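> just need the structure, nothing else, for what follows:
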Amino acid sequence: MPTMTAAERRAHEKREYDAFLAGCPSRLLLDRVSDKWVALVLAALGEGGPRTGDARPGAPMRYSELARRLAGVSQKMLTQTLRTLERDGLLTRTVTPTVPVTVTYELTGLGHSLQGLMREVKTWAERHMDEVLANQQEYDSRDVR
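Reported below is the predicted structural model:
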């Protein structure tokens, strides 16, 4: 195995994780974080869980709180999303042996680093929705031949 200089190593790493390349593994991560439920779960967890008695931003949230916060998410989709985020190291799942069992979810440091971006995307979408809808309406009304 040949020895690489620091510059060669950086060049190799840059090549290895270039999302513009078809075989780059970072594409899988981009695909995952572009999912609406991932974005909304991260945004919700970043806001904290007032029903757990801790309304601090980033406070743990129970499964049922997340389900209520994310209107329209199915139990199956929320469970899959949470498992995937836990597997990726973006959140932790804590089971407390109470009756009934209490399960909470909390962002990890890695999750917090992504959560801010996801919240900004959510906020951008909310702020610009009227403009996007107007553009869609204008586009759809064009006489395209």
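> drop to CA atoms for contacts and neighbour counts, all remaining ones
Noted.
> which helix runs longest in this protein?
If you go by DSSP state H, the chain has its longest helix at helix 109-141.
> go through that one and flag the buried ones.
For helix 109-141, a neighbour-count test (16 or more other Cα atoms under 10 Å) marks 111-112, 114-115, 118-119 as buried.
> please give me the structure for this one as well, since I'd like to look at both together:
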Amino acid sequence: MSEMSPPRQLRLIIEADDFDEAVTYFRDVLGMPEQAAFATTGEDRVAILHAGLATIEVASRAHARAIDEVEGAPPATGPSLRIALEVDDTPAALAASTDAGRPLLAPAVETPFRSLNGRVQGPAGWQVTFFQELETLAERTRRTGFVTDDERP
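As a prediction, this is how the structure comes out:
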């Protein structure tokens, strides 16, 4: 078996019925710079937007419900599509989103894991959680309860 090098980029493809609404929100409201992308003509449209560092968070349904509770957001009624974006100022990101017509799902709240989280209903069925880290990763890893899954008792 050959070794594979880790992926160099994570790209979420959001198939949106209202392309302009989605691009306006992510590019213009949230300030994600657009890079060149290839599409043909007519309704074949694409925008590739830079969103900074990407990680994949794999959560059990129980953990997702726990996060809903911590953030004060309504639980999803089934599998949900959610993006979590690290920002410098969660209240400002929420204000920009609601000013752009995005419904607020949960106001900014300080979580037990020391981040300031808030959530809006984004375009195309995606929920968008904004989180502002209140301590460094090094500080967090020294706190009780912060381990990798294989270290969990």
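> for the two chains, what TM-score is obtained?
Laid over one another, the chains give 0.26 as their TM-score (TM-score structural alignment, normalised by the length of the first structure), with 64 aligned residues with a Cα RMSD of 4.6 Å.
> before we move on, the earlier item: which elements pack onto the longest helix of the first structure?
Other helices and strands packing on helix 109-141 of the first structure, by 3 or more Cα pairs under 8 Å, 6 or more residues apart in numbering; DSSP states H and E, are helix 36-47.
> buried ones in stretch 83-93 of the second structure?
Here stretch 83-93 of the second structure shows 83-87, 90-91, 93 as buried, counting by 16+ other Cα under 10 Å.
> out of the residues you listed, which two sit at the greatest distance?
Greatest spatial distance in those: 83 and 91, 16.8 Å, computed using Cα to Cα.
> tell me which residues touch residue 85 of the first structure, please.
Residue 85 of the first structure sits next to 38, 91 when contact means Cα atoms under 8 Å, 6 or more residues apart in numbering.
> that one: helix or strand, and which one exactly?
Using DSSP states H and E, residue 85 of the first structure sits in helix 75-87.
> where's residue 119 of the second structure relative to residue 22 of the second structure, distance?
To residue 22 of the second structure, residue 119 of the second structure is 16 Å away according to Cα to Cα, to the nearest Å.
> higher neighbour count, these two?
Per other Cα atoms under 10 Å, whichever of residue 119 of the second structure and residue 22 has more neighbours is residue 119, with 29 against 19.
> not counting sequence-adjacent ones, nearest residue to the more buried one?
Spatial nearest neighbour of residue 119 of the second structure, chain neighbours left out: residue 129 (4.2 Å); criterion: Cα to Cα, 6 or more residues apart in numbering.
> could you do residue 120 of the second structure as well?
Excluding its sequence neighbours, the residue lying closest to residue 120 of the second structure (Cα to Cα, 6+ apart) is residue 104, at 4.4 Å.
> and the gap between the one you found and residue 98 of the second structure?
Distance, residue 104 of the second structure to residue 98 of the second structure, by Cα to Cα: 6 Å.
> between the two, who's got more neighbours?
More crowded of residue 104 of the second structure and residue 98, by other Cα under 10 Å: residue 104, with 19 against 16.
> check contacts around that one.
By Cα under 8 Å, 6+ apart, the residues touching residue 104 of the second structure are 94, 98, 119-121.
> repeat that for 10 Å
By Cα atoms under 10 Å, 6 or more residues apart in numbering, the residues touching residue 104 of the second structure are 73, 94-95, 97-98, 118-122, 127-128.
> which among these end up buried?
73, 94, 97-98, 118-122, 127-128.
> rebuild those as TSV, extending it with distance to residue 64 of the second structure.
Listed next are those as TSV, based on distance: Cα to Cα, whole Å:
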residue	distance to residue 64 of the second structure
73	11
94	20
97	22
98	23
118	14
119	13
120	16
121	16
122	18
127	13
128	14
